[in-house]
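Engineer: here's a sequence, model it:
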Amino acid sequence: MATIPHILAPRIAGMNGIRHGFFGRQGGTSEGIYDSLNLGLGSDDKPKAVMRNRRLVADQIGATEVDHLLSCHQVHSDIAILATMPWGPNRPQADGMVTNLPGIALCILTADCVPVLFADRKAGVIGACHAGWKGALGGICEATIAKMEEAGAQRKDIHAAVGPCIGQESYEVGPEFRDTFLAEAPWSANLFHPGEGDRFHFNIETFVKNRLTKQKLAWVDVIGHDTCEMDDMYFSNRRRNHRGEPDYGRQGSVIMLED
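Structural biologist: As a prediction, this is how the structure comes out:
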């Protein structure tokens, strides 16, 4: 089986019994603006191409069935759920997933938002969340950690990895966006760098890292790839908007306990 390009988080990669990967846009079967590893069930790509791509990722991560690669209907919430079995096409509305069952692969879909993978090897509990700005500010990372604790994890043993997401130089926002953050998280003021006119450039990657660090986890890795800037490696909604394209693909960040 050919290896599908993906990035590993150093600490989680060293854990026996846990498979994971931050997959980009390379190595799939989709064409055109979805070239090529589009995993987005909600995109306008050909459904058969998306399912072939998901099969490739499931094989790469070691899931025995493609329906064991679970994705939620992500809604920029603070909702994290426990995955106890494959849920088929009726995806639950949530932005965080947790499981303690081997063979269930948790797949977060992004195209600039922040994917976070979590692992407590001692307890045999893993998690994953989709942290767009609303979810990050609203507490999706904290909700996912809490759900992991309900499943038997201890935060002092949880390792987290912040995956590829939009970088600060690419993430231009307005003053009302900054005001929203400062009202809820005054400590984030230094994450907004002045841009042209009344614009700012926001470092959402560091915002998420800092939120995770405050949870006193064992470790937080940061991949540090700018999805908007790295056209050949990642899908990006912000880049799509700049180009006026009608749609965009989604890359997957995946973690699974081995059988």
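Engineer: going forward, measure contacts between C-alpha atoms and count neighbours the same way
Structural biologist: OK.
Engineer: now do Asp179 against Leu70, distance only.
Structural biologist: Asp179 is 35 Å from Leu70, where distance means CA to CA, to the nearest Å.
Engineer: and the two? Which one has more around it.
Structural biologist: Neighbour tally, Asp179 and Leu70, criterion other CA atoms under 10 Å: the higher count belongs to Leu70, 22 against 13.
Engineer: another one to check against the first:
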Amino acid sequence: MQVTAPSLAALPGIRHAFFTRQGGVSSGIYGSLNAGLGSNDSQDNVRENRRRMAESLGVTADALISCFQIHSPDVVVADRPHAGGDRPRADAVVSATPGIACGVATADCGPVLFADPRAGVVGAAHAGWKGALSGVLEATIGAMEGLGARRGSMVAAIGPLIRQPSYEVGDAFVAQFTAADAGHARFFVPGKPGHAQFDLPGFIAHRLAAAGITAIEDLGLDTYADGERFFSYRRATHRKEPDYGRHIAAITLAG
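Structural biologist: Model prediction:
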């Protein structure tokens, strides 16, 4: 049902999980632990799946906080259970409140979980290429500092995401990155003519390190290649499937 990062699991008072697609009630292309509130899956199934995730983290279902994600650098601070209604439009959640789980949904993009156990602050960021390039990781770190964390004390873990052998991009994509910084060329290797293979986890780790995070763990898991355990937007697209499931990665201060 979930994988964990040893670096986070070793921290006192912290619970976390990178949930897989296994252990839920959904069926078909959503089988089985689909957490996608924006998917076309039965919303009753999605709610039950999210309840199971929350339970495994030791929080109530309404305390598993995730956003309406828009591939932005925007961050929200969560200090209470979700009261219903529309979810905030953002791509990261941070909290210093025990019993609140900061969550992000992914299906190839990079889930990054953060913790400063000394300060009692946690966070979760949805780092696809757009968010990572526009600063969602740095914004998450800054928001955690606003709650009393120190970046020198933070631990960050990069969960299951699409990895370089599976991530083909076009020359225009490469140009967008190298226009921002010529040094970004090192995150690409040649592919077929007019294409390259992008190292998203390498880019995420680079941004984290440049922001002053020294404790960075990459779980090394590829969502595209491991269809038994993980959903993948790109794999679903290649198979011409009508939709795809989403995972949750979440972290909480034990109440």
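Engineer: buried stuff in stretch 136-151 of the second structure?
Structural biologist: By neighbour count with 16 or more other CA atoms under 10 Å, stretch 136-151 of the second structure contains the buried residues 136-145, 147, 149-151.
Engineer: repeat that for stretch 203-210 of the first structure.
Structural biologist: Residues of stretch 203-210 of the first structure classed as buried: Asn203, Ile204, Glu205, Thr206, Phe207, Val208, Lys209 (neighbour count, 16+ other CA under 10 Å).
Engineer: tell me who's in contact with the first one.
Structural biologist: Asn203 of the first structure sits next to Gly167, Gln168, Tyr171, Leu191, Phe192 when contact means CA atoms under 8 Å, 6 or more residues apart in numbering.
Engineer: go on, the second one?
Structural biologist: Counting by CA under 8 Å, 6+ apart, Ile204 of the first structure makes contact with Val114, Trp133, Ile166, Gly167, Gln168, Leu191.
Engineer: which position in the second structure pairs with it?
Structural biologist: Alignment note: Ile204 of the first structure maps to Leu200 in the second structure; criterion TM-score structural alignment.
Engineer: Gly244 of the first structure -> the second structure?
Structural biologist: Gly244 of the first structure maps onto Lys240 in the second structure, by TM-score structural alignment.
Engineer: which residues in the second structure form helices?
Structural biologist: 6-9, 43-57, 129-134, 136-146, 171-180, 200-210, 233-238 (DSSP state H).
Engineer: equivalent range in the first structure for the longest one?
Structural biologist: Residue correspondence for helix 43-57 of the second structure in the first structure, counting by TM-score structural alignment: residues 47-61.
Engineer: repeat for the fifth one
Structural biologist: Alignment note (TM-score structural alignment): helix 171-180 of the second structure is matched to residues 175-184 of the first structure.
Engineer: can you redo the helices of the second structure as TSV with distance to Gln22 of the second structure?
Structural biologist: Shown next, in TSV, are the helices of the second structure (distance: least, CA to CA, whole Å):
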stretch	distance to Gln22 of the second structure
helix 6-9	20
helix 43-57	10
helix 129-134	26
helix 136-146	28
helix 171-180	33
helix 200-210	23
helix 233-238	17
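Engineer: who's in contact with the aligned partner of Asp79 of the second structure in the first structure?
Structural biologist: Matched by TM-score structural alignment, Asp79 of the second structure corresponds to Thr84 in the first structure. Under the criterion of CA under 8 Å, 6+ apart, the neighbours of Thr84 of the first structure are Thr99, Asn100, Leu101.
Engineer: how close does the second one sit to Asn53 of the first structure?
Structural biologist: This means Asn100 of the first structure. Distance of Asn100 of the first structure to Asn53 of the first structure, given as CA to CA: 25 Å.
Engineer: what's the answer for Ser188 of the first structure, then?
Structural biologist: 37 Å.
Engineer: Gly152 of the first structure now?
Structural biologist: Taking CA to CA, one finds Gly152 of the first structure at 33 Å from Asn53 of the first structure.
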